[in-house]
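Peer 1: Got a sequence here, can you build the structure:
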Amino acid sequence: MQIAVVIGLVVLLRVAVIEPVRVSSESMATTYDKGDVLLVDKLATHTGSPGRGDVVAFVSPQDGALTLKRVVGVAGDRVAVLDGFLVVNGARVREPFVDHASQDGIYFGTVTVPPHAVFVMGDNRANSIDSRQYGPVPLVAISGRVRLRLWPLG
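Peer 2: Model prediction:
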């Protein structure tokens, strides 16, 4: 009986509260590498909308896989990429986690993020399928926010 209760609590926690997720691609490198295990906070979706800079989990509209990307624009923002640099509302965004040397010459025209949505991009911009391809992600599609790296330690 006690084992069933423990199993039930673990399942409830995983479904509704927290979920470990293994990074399946290099699209968030060097922040998160393929094989890293992250903890996704599912309650965060009920405590407010994600903000710029948050890394969120959602089901990709491209292939249906659980996907991790960084929020770079929220409702009403005008988002563009000019010569490899992210520009939000006319201002260049400082992104120390992006290798700008590999982004030279990348352009993406201005998009205004609609209400109840976010614009997401991978930190490894040259190796990421993200809102530049499939458009803004509806807030209802977001299943949680990444809170910490479980593996590797450090």
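
Peer 1: can we go C-alpha only for contacts and neighbour counts from here?
Peer 2: OK.

Peer 1: Run through the residues that contact the nearest residue to Arg78 once chain neighbours are set aside.
Peer 2: Closest residue in space to Arg78, ignoring its immediate chain neighbours: Thr112 at 4.4 Å, by CA to CA, 6 or more residues apart in numbering. Residues in contact with Thr112, defined by CA atoms under 8 Å, 6 or more residues apart in numbering, are 75-79.

Peer 1: Next, the second sequence, to be compared with the first:
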Amino acid sequence: MNHPEARQARPRWVKELMEWTMSLTIAIVAALLIQTYVYAQSEVQNISMQNTLVAGQRLIEDKWSYRFTTPKHGDIIIINGPESELRLIKRVIALPGDELDMRDGLVYLNGQKLDEPYVKGLTFAEGMKMPYKVSHEQVFVMGDNRENSQDSRVLGPIHLSSVEGKAVLRIWPLNKFGALQ
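Peer 2: Now for the predicted structure:
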């Protein structure tokens, strides 16, 4: 026996399933695009940024801003390029054209001593010839834990094309939640 209701129920169910499938597919694609090109979650893997960041903390990385601007002094950036086999999290110390010097465990930028309350330990040149002038399209980065950081003093300057994004927010642990400075 063919009831008109039975014929209508099946197409409505199929239509709803197709709508849900399409919505879910769009949501997954949008999430993947955002994760790849706009914002991503990163985990701190080492001690080079102590006391600002410690291993195990989770961060939100802004991958979008540096498509329109360049890093600024003090930005905490994610580096993913040929300078290192590992993804690194470091602080921008000097920009293209800046002259950097390290004397008596302190950092001088363009002749002025930097105020770096976030630094753990003393800063030494690690064999680099000082003063050092940063070239075009490069930045000089260092970890905040200056005595335990593989940074531009060892790797050399970082090309701007190797800068993946800017760490903007700490999301874990919850008691440390907040914007990064």
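
Peer 1: picking up where we left off before, now that we have the contacts of Thr112 of structure 1, which of them are buried?
Peer 2: Among the contacts of Thr112 of structure 1, those scoring as buried are 75, 77-79 (criterion: 16 or more other CA atoms under 10 Å).

Peer 1: How is the spatially most central residue of structure 2 assigned, secondary-structure-wise?
Peer 2: What sits nearest the mean C-alpha location of structure 2, by CA atoms, centre = their mean, is Ile78, with 3.1 Å. Under DSSP: H, G, I helix; E, B strand; the rest coil, Ile78 of structure 2 falls in the strand class.

Peer 1: circling back: what is the aligned counterpart of the residue nearest to Arg78 of structure 1 in structure 2?
Peer 2: Counting by TM-score structural alignment, Thr112 of structure 1 corresponds to Lys133 in structure 2.

Peer 1: Which of the buried ones among the contacts of Thr112 of structure 1 sits closest to Asp123 of structure 1?
Peer 2: Taking CA to CA as the measure, Asp123 of structure 1 lies nearest Val79 of the buried ones among the contacts of Thr112 of structure 1, at 15.2 Å.

Peer 1: Map the closest one across to structure 2 for me.
Peer 2: Per TM-score structural alignment, Val79 of structure 1 is aligned with Leu100.

Peer 1: Am I right that its match is in a strand?
Peer 2: Yes: with three-state DSSP as the criterion, Leu100 of structure 2 is located in a strand.

Peer 1: From what I see, it and Ser135 are in contact.
Peer 2: No: shown here, Leu100 of structure 2 and Ser135 do not form a contact pair, counting by CA atoms under 8 Å, at 11.4 Å.

Peer 1: how about stretch 107-127 of structure 1: buried residues?
Peer 2: 110-114, 117-125.

Peer 1: now do the same end-to-end measure for it.
Peer 2: Taking CA to CA, to the nearest Å, stretch 107-127 of structure 1 runs 14 Å from one end to the other.

Peer 1: swap in stretch 39-46 of structure 1?
Peer 2: 17 Å.
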